[in-house]
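Enquirer: For reference, the sequence and a predicted model appear below.
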Amino acid sequence: MTATHLNSSSNNKNIVISTDRLLSMLSSPQRWSLKTVSYVAMGILLTFDFMIIRSPPFLVRLALAVLLASSTMIPYIRRFTVPAMPIFTWLITFYANQFIPADYRPGHIFVNILPSLERILYGANLSEIISKHQHPILDVLAWLPYGVIHFSLPFIFALALFIFGPPKSLQVFGKAFGWMNVCGVLTQLMFPNASPWYEMSYGSAPADYTIPGEAGGLARIDKILHLNLYGSSFGASPLVFGAFPSLHSGSATIEMAFLVYLFPKAWPLAIGYTMWMWWSTMYLTHHYLVDLVGGSIYAFLTFFVARRYLPKVRPECRTRLDYLGIKEVSFRSFFQSIEFRANYGYLANKCDQDQDEYEKLMHATVDMDGMPQDVLVLMEPEEKMELRLRRFDGNMDDEENMGLSYSGSSSPAEPASPTTPRTPLSFPQFPLHSKA
């Protein structure tokens, strides 16, 4: 009876301890990190999108959902899909907007608030003024950034960031780009506003969700190209009244912010391209200047959050391979570099700490028999640190450390030798190493 009672008490005690530990884990603020919150938000959004989308059919949507979810668990594929998941969430959410019933949308569509703010802040409707002076050459100059570069630049810049940027910078860019657009689409959905083309076509008449979208100035591009490309695409837009914020401006701003991060001297190009995009959107009557400023604010706020996760750019490294210590420059080397992961923030801090300790060892003052003595420590020449990459096929997340370790070249300390009062060999805080 006594043994049984003791075992029962022990089990109850273990249950209490386990319950307390579980409650502490659930209530711990460290468990609810920014990454965890982002995953929960994406799960809620994608579940909502899956429920309201009516095309393609249910079985096709289910297969695509299972395929997307399983791709985050496959060791190699997940290295692409996990960082790109915010982008997938943005695209799917934007597509799902067309299936939201009008009863579940905001009841009022703002028609006059943006042009009124335009006149209050800037003294005039700049979009109306800029769009009055039309010419085929200006049409093409406005079409290039708005209708061509805007859709191709994210892929081109992602490739450049992969080749020339430090590892993990591309993943940070993908997540920041996706979340900036997700926040923009949700704002457009909950705060619907009409674009300048609506004011030119309907004036100040109240708007409703049965009004189709228009291509604005891009209709002139369709005439030049003898196509119905933009007329059909904007006419079937899932989000017609999404003037604020301008995601064209937001995308250009966040891309240029990452460009300046990678190449600081490219800031004139960044400002020039952003201003070009601003002019084209107003010339084509798709956005007010208020929308453009709002889109850039969304981009800057997102970049300031993402900047803390960006690895440090090292001026001596020209390509991704230099960061990884790979000397052979080839397509195969770049492809194989995808298989390796590294916590470069930890590596950089470790190198800085080692360098500080080396500098401390160069000169020191110690007490020898009660007398202060200046000690000069001889050290081996500093060489370029080599990295040994370890293959890792496990199911790790992108923010975890990659199999990266140092490959030292120093041999054990020299054997003891006769010393003088000024020789630091007898002090453990001054180890001497020599080449093998």
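Expert: Perfect, thanks for sending it.

Enquirer: only C-alpha atoms for contact and neighbour calcs from this point on.
Expert: OK.

Enquirer: Just the buried residues of the host helix or strand of Lys175, please?
Expert: Taking DSSP states H and E as the criterion, Lys175 maps to helix 169-190. The neighbour-count check on helix 169-190 (16 or more other Cα atoms under 10 Å) flags 169-186, 188-189 as buried.

Enquirer: Please apply the same query to stretch 149-163.
Expert: In stretch 149-163, counting by 16+ other Cα under 10 Å, buried: 150, 154, 157-158, 161-163.

Enquirer: among those residues, which are in helices?
Expert: Of the positions in the buried residues of stretch 149-163, 150, 154, 157-158, 161-163 sit in helices, assigned by DSSP state H.

Enquirer: just to revisit the earlier point, just checking, what packs against the helix holding Lys175?
Expert: helix 78-96, helix 150-164, helix 247-262, helix 289-306 (3 or more Cα pairs under 8 Å, 6 or more residues apart in numbering; DSSP states H and E).

Enquirer: Taking their axis directions, it and helix 247-262 sit at what angle?
Expert: 160 degrees (axes from the mean of the first three to the mean of the last three Cα atoms, to 10 degrees).

Enquirer: circling back: among the buried residues of stretch 149-163, which one lies nearest to Phe58?
Expert: Pro154 (31.2 Å; Cα to Cα).

Enquirer: pretty sure that closest one is touching Glu255, no?
Expert: Yes - assessed by Cα atoms under 8 Å, Pro154 is found in contact with Glu255 at 7.4 Å.

Enquirer: Spit out the residues that contact the two alike.
Expert: Between them, Pro154 and Glu255 share no contacting residue under Cα atoms under 8 Å, 6 or more residues apart in numbering.

Enquirer: By residue count, tell me the biggest helix in the protein.
Expert: helix 2-27.

Enquirer: Now do the buried residues in that helix.
Expert: Per 16+ other Cα under 10 Å, helix 2-27 contains no buried residues.

Enquirer: Also stretch 36-45?
Expert: Within stretch 36-45, the residues that qualify as buried are 42, 45, counting by 16+ other Cα under 10 Å.

Enquirer: what about it, distance to the chain center?
Expert: Mean-position distance between stretch 36-45 and its chain equals 16 Å (Cα atoms, centre = their mean, to the nearest Å).

Enquirer: hmm, who's touching it?
Expert: Taking Cα under 8 Å, 6+ apart as the rule, stretch 36-45 contacts 86, 89, 93.

Enquirer: Apply 10 Å and report the result again.
Expert: If you take Cα atoms under 10 Å, 6 or more residues apart in numbering as the criterion, stretch 36-45 is touched by 30-32, 34-35, 46-50, 85-86, 88-90, 92-93, 175, 179, 182.

Enquirer: Next one for the comparison:
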Amino acid sequence: MEPQPTANEAVVPQRRSPTLAQRVRDTPPGVLYGALGGMGAYLVAMRLFQGVSRPEQLALCTAMLGLVVWSDATRRFFIGMLPFLLFGIVYDLTHITQPLFRYLHIHIAEPYAFDRALFGIREGGAVLTPNEFFARHHWPVVDLFTGTAYIVFVYWAIGFAAYLAIFRRDEEGRRLLARFGWTFLLMNVVGFATYYVYPAAPPWYVADHGFGPADFSVRSSAAGAARWDALTGIPYFAGFYGRSADVFGAIPSLHVSYPLLTFLFGIELRRRWLDLASFALFALVSFAAVYLSHHYVLDVLLGVLYTVVAWGIDRWLQARRRAGAAGA
């Protein structure tokens, strides 16, 4: 026979996991309705203008809603990562505005002429842009490293943010995550807006289609990154650029911005390995952008400028906040 608990022994009841309905009821209404409204507007807009909702769009919204209602911890993670989720949605929405390019002047020759004049490489009696030089001279091992860097660059920034959201939940860590996230979003929104203010053709477009009137039927190309696909047997870039919306969005190069911004904010953690890795990735992506014929040197320099200005705005706001706190 099993021993029976004595009168002095407390019987501890087993705690039941809350049901989904209870989790929804426990979610702060502002967060719940804001998330539902935002996701609903996004899906409706994509449905109206594209005529279809892609599986990854539905999966993203389902994951976001799950984070919102599951627990306080997942809600904090959702709020911390919100700028990066908004970045993905804003980028996807650029598919809707893509037809506007037909009414804009596309700059095809100007970026090419700038790079040829300032960074031209003389070979065989002709002056080549760095892109043209590397189109003639490329090597499998460099293709492998540059292509890999071109995959990692965005995940590096998002991984840094996820680390802060999960492992740095102190006040300093939360503040750093918020500053990094909203600066990241601001930089991207301004960069996307520049695509419409100064739409520019990338180097691969000039190599494939020349300097004639802009061909708006052209789809985005993997360019030199296709060599990475062929080398590894993984059609990553063919699939990625097959869905890209910004054929004439070469200026600025936001590829270089993500690891550089991670480096600038990561310095505050005082992790030497992180600083070295972020800066090395930034340097490699900067080279890869030119080597793979996705960007001119001009585009890379402007990407650096946009990043430094965005980071500088954050530093200025922090200085004002500290000055206000000291005055108070």
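Expert: Cool, the structure landed. Just so it is clear, the model here is predicted, and its values are computed rather than measured.

Enquirer: Any idea what the TM-score is?
Expert: Once superposed, chain against chain, the TM-score is 0.68 (TM-score structural alignment, normalised by the length of structure 2); 269 aligned residues with a Cα RMSD of 3.8 Å.

Enquirer: Counting neighbours, which of the contacts of stretch 36-45 of structure 1 end up buried?
Expert: 46, 49-50, 85-86, 88-90, 92-93, 175, 179, 182.

Enquirer: Read off where stretch 25-32 of structure 2 ends up in structure 1.
Expert: Aligned by TM-score structural alignment, stretch 25-32 of structure 2 falls on no residue of structure 1.

Enquirer: tally of neighbours for Ala306 of structure 1?
Expert: 17 (other Cα atoms under 10 Å).

Enquirer: Please pull up the equivalent of it in structure 2.
Expert: In structure 2, Ala306 of structure 1 lands on Asp314 (TM-score structural alignment).

Enquirer: That match contacts Phe180, correct?
Expert: Yes - contact criterion Cα atoms under 10 Å: Asp314 of structure 2 and Phe180 qualify, at 8.6 Å.

Enquirer: what touches both of the two?
Expert: Phe265.

Enquirer: Which secondary structure elements does the longest helix of structure 1 sit against?
Expert: Using 3 or more Cα pairs under 10 Å, 6 or more residues apart in numbering; DSSP states H and E, no helix or strand is in contact with helix 2-27 of structure 1.

Enquirer: what's the offset of that helix from the middle of its chain?
Expert: Worked out by Cα atoms, centre = their mean, helix 2-27 of structure 1 lies 43 Å from the chain centre.

Enquirer: Same check on stretch 361-379 of structure 1?
Expert: Using Cα atoms, centre = their mean, the offset of stretch 361-379 of structure 1 from its chain centre is 49 Å.

Enquirer: picking that back up, what's the distance between the match of Ala306 of structure 1 and Arg320 of structure 2?
Expert: Applying Cα to Cα, to the nearest Å, the value for Asp314 of structure 2 to Arg320 of structure 2 is 10 Å.

Enquirer: nearest residue to the residue nearest the centre of structure 2 other than its sequence neighbours?
Expert: Closest to where the C-alpha atoms of structure 2 average out (Cα atoms, centre = their mean) is Val154, at 4.8 Å. Spatial nearest neighbour of Val154 of structure 2, excluding adjacent residues (Cα to Cα, 6 or more residues apart in numbering): Tyr258 at 6.1 Å.

Enquirer: Just give me the neighbour total for the one you found.
Expert: 26.

Enquirer: And Leu100 of structure 2, by the same measure?
Expert: Leu100 of structure 2 has 9 nearby residues by other Cα under 10 Å.

Enquirer: go on, Leu239 of structure 1?
Expert: Neighbour count for Leu239 of structure 1, taken as other Cα under 10 Å: 20.

Enquirer: and it, what helix or strand is that in?
Expert: Counting by DSSP H and E, Leu239 of structure 1 is found in no helix or strand.

Enquirer: That one matches what in structure 2?
Expert: Taking TM-score structural alignment, the alignment pairs Leu239 of structure 1 with Asp246 from structure 2.

Enquirer: wouldn't that match be in contact with His95 here?
Expert: Yes - judged on Cα under 10 Å, Asp246 of structure 2 makes contact with His95 at a distance of 8.1 Å.

Enquirer: Val290 of structure 2 versus the match of Leu239 of structure 1, what's the distance?
Expert: Asp246 of structure 2 is 17 Å from Val290 of structure 2, by Cα to Cα.

Enquirer: hmm, back to that, just the ones in helices among the buried residues of stretch 149-163 of structure 1 now: which is nearest Gly216 of structure 1?
Expert: His150 (16.9 Å).

Enquirer: Can you name the residues that contact the closest one?
Expert: Per Cα under 10 Å, 6+ apart, neighbours of His150 of structure 1: 143-144, 247-249, 251-252, 277.

Enquirer: Ok, Trp267 of structure 1 next?
Expert: 256-257, 259-261, 273.

Enquirer: Kindly report the same for Leu34 of structure 1.
Expert: Val40.

Enquirer: Quick check: the aligned residue for it in structure 2?
Expert: In structure 2, Leu34 of structure 1 lands on no residue (TM-score structural alignment).

Enquirer: And for Ala219 of structure 1?
Expert: Using TM-score structural alignment as the criterion, Ala219 of structure 1 maps onto Ala226 of structure 2.

Enquirer: Which secondary structure elements does the helix or strand containing Arg322 of structure 2 sit against?
Expert: Assigned by DSSP H and E, Arg322 of structure 2 belongs to helix 297-327. Counting contacts by 3+ Cα pairs under 10 Å, 6+ apart, helix 297-327 of structure 2 packs against helix 109-119, helix 171-197, helix 257-266, helix 272-291.

Enquirer: Can you tell me how far the equivalent of the residue nearest to Val154 of structure 2 over in structure 1 is from Tyr273 of structure 1?
Expert: Aligned by TM-score structural alignment, Tyr258 of structure 2 pairs with Ser251 of structure 1. Using Cα to Cα, Ser251 of structure 1 is found at 11 Å from Tyr273 of structure 1.

Enquirer: For Asp367 of structure 1, identify the helix or strand it belongs to.
Expert: strand 363-368.

Enquirer: That strand corresponds to what range in structure 2?
Expert: Going by TM-score structural alignment: strand 363-368 of structure 1 matches no residues.

Enquirer: Now do whichever helix or strand comes after that strand and strand 363-368, the angle between them.
Expert: Once the chain leaves strand 363-368 of structure 1, the next helix or strand it forms, by DSSP H and E, is strand 371-376. Interaxial angle, strand 371-376 of structure 1 versus strand 363-368 (the same axes, to 10 degrees): 150 degrees.

Enquirer: can I assume Val127 of structure 2 sits in a strand?
Expert: Yes - counting by DSSP: H, G, I helix; E, B strand; the rest coil, Val127 of structure 2 is found in a strand.
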